[in-house]
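# Provided below for reference: sequence and predicted model.
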Amino acid sequence: MPDGPLTRERIWATAEDAIRKYGPAKATVVDVARALGVSHAAVYRHVASKAELRDLVVGRWMETIMPPLRAIATKSGPATERLRELFGALIAVKRRRSSEDPELFTAYRALAADAQSVAAAHVDELIELTATIIRTGVRDGTFRTVDPVTAGRALLFATSRFHHPAHAGDWSDPALAAAFVDVWQLLMDGLVTGRKPRKSE
């Protein structure tokens, strides 16, 4: 008998176990149903297809990293500090996931490549969180008059090497931290009002 009512939350947790066991390409709805002790038809009442199961798994995984990022975007404080904190937290959580469970992290990378609408929604929220901070900085004169969403997208893409899972293989490079400092300095030189770029040595 299944242990408790069947919910999307239980399906997600069990699907994650199946992905870990069989890999993202081989894990199926039948595997999930078997592990839950229910028929695959029962699972299909909650997820209509293997593709929807994949989207559920990827979406829930992405959602688990968002609460602290949302908190940073909406708290008070200088915009420059909040923006740096936001990207520092994003980088830290992605790298922590990669180092704590590299096999599952790799599996999620593979799944996310197919879950394009879910991944796009995740990126859109990251852009909007960045734009939220930029918007306050523009209002108080800290940042130049820019379109917050356009600038947020540019910041996210310009720093992708440091937090996008596609670049996870680079994250063990000891020179990466210094590279991020240089990239961030350059980005802030272009965004902060009255800031003069550093002269080259």
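Perfect, thanks for sending it.

# CA atoms for contacts and neighbours, from now on please.
Will do.

# what are the ranges of the helices in this structure?
Assigned by DSSP state H, the helices in the chain fall at 8-22, 29-36, 40-44, 50-63, 66-74, 79-100, 102-114, 116-139, 148-158, 160-163, 176-191.

# Could you pull out the buried residues of the shortest one?
Along helix 160-163, the positions that meet the burial threshold by neighbour count (16 or more other C-alpha atoms under 10 Å) are 161-163.

# and here's the other structure:
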Amino acid sequence: MDVPAADTRTRILEAAAALLRRHGPDKLTVLDVAKRLGMSHGNVYRHFPSKQALRAAVAEDWLAEVTAPLAVIAAGDAPPPARLRAWLSTLAAIKRRKVLEDPEMFAGFHRVVVESPEVIAAHVGGLVAQVARILADGRADGSLPSVTAPEADAQVVLTATMRFHHPDLVASSGEEAAATALLTRVTDLLLAGFGAVAR
């Protein structure tokens, strides 16, 4: 019985991620993935036309673990100020966990991500869009009346909170309790700047 193409693609990505976790980026090649799955490298190439395409897909999957729970918050029905606060604290917690709980694994995945600038750009664009949605909702319902341009303002929010979610800065952000308290203060200032109104 033929295996559906989508299932084969998923198996390839799972094998690639397992290789990356176990051996680091240098073993993340089409040949190594094919060998792990007991299939020809030609079969892998049918789904990923190059090693770089395979590595980019692994990076996309890894970053999707960050954006998926954030998308739920952004699309939720809580008041926009509360959603922004929850979104920022969740992003910071996810990034802190990824960076600090298994630094060697993180370094491997991060290296693959950095090799795929188009994946990073799409990831950041998705984050901006989620925050922009929250800000636009706040402007529409009057709970964030000082939002002027949701997308531009969203970029400002991400810049202002960068030390809490940029991989290169998270490791030096200090103890978790202190970092959380500081993020709360930064979020308070951002909400005040947007004229947050309690609902």
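That came in fine, so what should we check first? Computed from a prediction, not measured in an experiment: that's the story for all the values here.

# that older thread, could you dump the helices of the first structure to JSON lines with distance to Asp170 of the first structure?
As requested, the helices of the first structure are exported to JSON lines (distance: least, C-alpha to C-alpha, whole Å):
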{"stretch": "helix 8-22", "distance to Asp170 of the first structure": "23"}
{"stretch": "helix 29-36", "distance to Asp170 of the first structure": "33"}
{"stretch": "helix 40-44", "distance to Asp170 of the first structure": "38"}
{"stretch": "helix 50-63", "distance to Asp170 of the first structure": "21"}
{"stretch": "helix 66-74", "distance to Asp170 of the first structure": "23"}
{"stretch": "helix 79-100", "distance to Asp170 of the first structure": "11"}
{"stretch": "helix 102-114", "distance to Asp170 of the first structure": "14"}
{"stretch": "helix 116-139", "distance to Asp170 of the first structure": "21"}
{"stretch": "helix 148-158", "distance to Asp170 of the first structure": "15"}
{"stretch": "helix 160-163", "distance to Asp170 of the first structure": "8"}
{"stretch": "helix 176-191", "distance to Asp170 of the first structure": "8"}
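
# which residue is nearest the middle of the first structure?
The residue lying closest to the centre of the first structure (C-alpha atoms, centre = their mean) is Met62, at 5.4 Å.

# Just give the nearest non-adjacent residue to that residue, would you?
Leaving out its chain neighbours, the residue that sits closest to Met62 of the first structure by C-alpha to C-alpha, 6 or more residues apart in numbering is His122, at 7.0 Å.

# now do Ala89 of the first structure
Leaving aside its chain neighbours, Ala89 of the first structure sits nearest to Leu69 (6.9 Å; criterion: C-alpha to C-alpha, 6+ apart).

# is it true that that neighbour touches Leu83?
No. In this structure, Leu69 of the first structure is not within contact of Leu83 by C-alpha atoms under 8 Å, at 10.3 Å.

# Those two: who's more crowded?
Remark: of Leu69 of the first structure and Leu83, Leu83 carries more neighbours, 23 against 19, as counted by other C-alpha atoms under 10 Å.

# correct me, but the more buried one touches Ile133?
Yes. With contact defined as C-alpha under 8 Å, Leu83 of the first structure and Ile133 form a contacting pair (6.3 Å).

# list the residues that contact both of these two?
Residues within reach of Leu83 of the first structure and of Ile133 at once, by C-alpha atoms under 8 Å, 6 or more residues apart in numbering, are Ala73.

# Report how many residues lie close to Val119 of the second structure.
Neighbours of Val119 of the second structure using other C-alpha under 10 Å come to 17.

# State the distance from it to Val112 of the second structure.
10 Å (C-alpha to C-alpha, to the nearest Å).

# swap in Val197 of the second structure?
For Val197 of the second structure, the distance to Val112 of the second structure equals 42 Å [C-alpha to C-alpha].

# Name the residue in these two with the higher neighbour count.
Val112 (23 against 16).

# who touches that one in this structure?
25, 55-56, 58-59.

# repeat for Val29 of the first structure
Contacts of Val29 of the first structure (C-alpha under 8 Å, 6+ apart): 40, 43-44, 49-50, 53.

# Distance of the residue nearest to Ala89 of the first structure relative to Thr28 of the first structure?
32 Å.

# what's near enough to touch the nearest residue to Val33 of the second structure once chain neighbours are set aside?
Closest residue to Val33 of the second structure apart from its sequence neighbours, by C-alpha to C-alpha, 6+ apart: Ala16 at 5.7 Å. Ala16 of the second structure sits next to 28, 33, 58 when contact means C-alpha under 8 Å, 6+ apart.
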